[in-house]
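Chemist: Need coordinates for the below:
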Amino acid sequence: MTIKPEEFTKSGLNFAVSFANTAFDGIERLAVLNLAASRSLFEAYASNLNALLGAKDIQSFVDLQKGIAAPSIEKGMEYSRNVIAIATDAKEKIAKEVEVHVADTNAKVSGMVEKALASAPAGSEVAVAAVKTAMKSANEAFDGLNKVAKQAAEVAEASVSAATQATIKATTAAAPKAAAKKAA
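Modeler: I've put the predicted structure just below:
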């Protein structure tokens, strides 16, 4: 198996193009999400302001605020979930592409090293073994780092999800208490 330098260059270029396409796709999805959220926020603001201006007394004003708060918080949480989903999707696509690229490059380099080591002079078995061990260690280190990165991403996603749920619960519980204090 003969590997030409052009193959490494082409492989790297293909990886860069794939990475750029994934990044641009994520950016485009975020832009669409942000435009939709901005439009929704403006429409809700105008509607809520009109409703609040139409309040006849303090109690109806407080009731309107309470009714407005929960949907606004839920929209904010939905926006956060969408941003996380877009980022997670991009991260997974890039991680998969990196894995494929590294495996391909590793196979090519291993083939070249094996070919070079096969033609090594007699008595260089120790050096050949050292090179093979170094390659194996590097591959294991990459696999370990990849697993740690995946675990860290899973922990971060779980933390964001837990924080989102806690915020929703806290806000839902705090809204009736705040309304009761204002009414008293």
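Chemist: Could you use CA atoms for every contact and neighbour count after this?
Modeler: Will do.
Chemist: all helices for the protein, in order.
Modeler: For the chain, applying DSSP state H gives helices covering 5-53, 58-118, 125-183.
Chemist: possible to save these as a markdown table with mean neighbour count?
Modeler: Putting the helices of the chain into a markdown table (neighbours: other C-alpha atoms under 10 Å) gives the following:
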| stretch | mean neighbour count |
| --- | --- |
| helix 5-53 | 14 |
| helix 58-118 | 15 |
| helix 125-183 | 13 |
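Chemist: Let me see the contact set for Arg29.
Modeler: Counting by C-alpha atoms under 8 Å, 6 or more residues apart in numbering, Arg29 touches Ile86.
Chemist: measure it to Ser18 for me?
Modeler: Taking C-alpha to C-alpha, to the nearest Å as the measure, Arg29 falls 16 Å from Ser18.
Chemist: one more, for comparison:
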Amino acid sequence: MTYISPEQFANAQKANVDAMYRFAFEALNSFEKLVTLNMQTIKTSLDVNAARWQGALSGKGAQAFFEVPEGAQPLVERIAAYNRQVFDILMNTHAALTEQAGAQYERQTRKVQSGIDEAAKSAPVGSEAAVAALNSVIHATNSWYDSLFKTARQAVETAESNMNVVAGAAKRAQSSVPQAVAGRK
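Modeler: Next up, the predicted model:
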């Protein structure tokens, strides 16, 4: 029978704690990026609105309030850029966490497989079927994990593609607005 030594147990616990902290650090890093982006977005919005109010109150009339201040992006472009940055932060975080989870999964799978191999060496005669069943379960789990990972990657790629289509459509719609307004004058 195979026993786990205290050193093996301690090493396994250290590896698990290390993995947990890597996950937590990545999540906190992502949160920090989102907070920074939101603060920058708020500052930009305040600057644009202040410029609009200044223009409207400086004698240019109420129409100046609705014009895009010089040097500022139109609202649709700012929204598209913001959404793109949020999406990039989330996708980078997803990729990093997925990579860490995959590496952790691989380490655990190797440990389980080596444990099964070690147990098979000292197993009684006739237990080959049980060992084969365990190996089959591990292989099926690995296949399931791979297909799940590929499906998640395809979903991310589809979401990114959809985000690009929406951003392009918003930009085209924004560029057609000045032409429509100019046609009304």
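Chemist: what lines up against Ala44 of structure 1 once you look at structure 2?
Modeler: The pairwise alignment with structure 2 assigns Ala44 of structure 1 to Val48, based on TM-score structural alignment.
Chemist: Ignore what I typed, I meant Glu28 of structure 1.
Modeler: Counting by TM-score structural alignment, Glu28 of structure 1 lines up with Glu32 in structure 2.
Chemist: got a list of what the match of Ala44 of structure 1 touches?
Modeler: Counting by C-alpha under 8 Å, 6+ apart, Val48 of structure 2 touches 68-69, 72.
Chemist: Give the aligned equivalent of Ile94 of structure 1 in structure 2.
Modeler: In structure 2, the residue matched to Ile94 of structure 1 (TM-score structural alignment) is Leu97.
Chemist: That match against Ala24, yeah?
Modeler: No - the criterion here is C-alpha atoms under 8 Å, and Leu97 of structure 2 misses it with Ala24 at 9.6 Å.
Chemist: Skip the chain neighbours and tell me the closest residue to whichever residue in structure 1 pairs up with Ser175 of structure 2.
Modeler: Matched to structure 1 by TM-score structural alignment, Ser175 of structure 2 sits across from Thr172. If the residues on either side of it in the chain are set aside, Thr172 of structure 1 comes closest to Ala70, at 6.9 Å by C-alpha to C-alpha, 6 or more residues apart in numbering.
Chemist: residue at max distance from the center of structure 2?
Modeler: For structure 2, the largest distance from the centre (C-alpha atoms, centre = their mean) belongs to Val125, which lies 49.4 Å off.
Chemist: quick one: stretch 132-149 of structure 2 aligns where in structure 1?
Modeler: Under TM-score structural alignment, the match for stretch 132-149 of structure 2 is residues 129-146.
Chemist: and that stretch, how far from structure 2 on average?
Modeler: Following superposition, stretch 129-146 of structure 1 is found to deviate from structure 2 by 0.9 Å on average (mean C-alpha distance after the TM-score superposition for structure 1).
Chemist: Same question for stretch 12-25 of structure 1.
Modeler: Overall, stretch 12-25 of structure 1 averages 0.8 Å from its counterpart (mean C-alpha distance after the TM-score superposition for structure 1).
Chemist: list the contacts for the closest residue to Glu67 of structure 2 other than its chain neighbours?
Modeler: Leaving out its chain neighbours, the residue that sits closest to Glu67 of structure 2 by C-alpha to C-alpha, 6+ apart is Arg52, at 7.3 Å. With contact set as C-alpha under 8 Å, 6+ apart, Arg52 of structure 2 has these partners: 64-69.
Chemist: 7 Å - rerun?
Modeler: If a contact means C-alpha atoms under 7 Å, 6 or more residues apart in numbering, then Arg52 of structure 2 has 64-65, 69 as its contacts.
Chemist: From Gly102 of structure 2, how far out is the closest residue to Leu134 of structure 2 other than its chain neighbours?
Modeler: Computed as C-alpha to C-alpha, 6+ apart, the closest residue to Leu134 of structure 2 that is not its neighbour in sequence is Ile116, at 7.7 Å. The spacing between Ile116 of structure 2 and Gly102 of structure 2, counted by C-alpha to C-alpha, is 21 Å.
Chemist: which residue lines up with Lys111 of structure 2 in structure 1?
Modeler: Per TM-score structural alignment, the equivalent position to Lys111 of structure 2 in structure 1 is Lys108.
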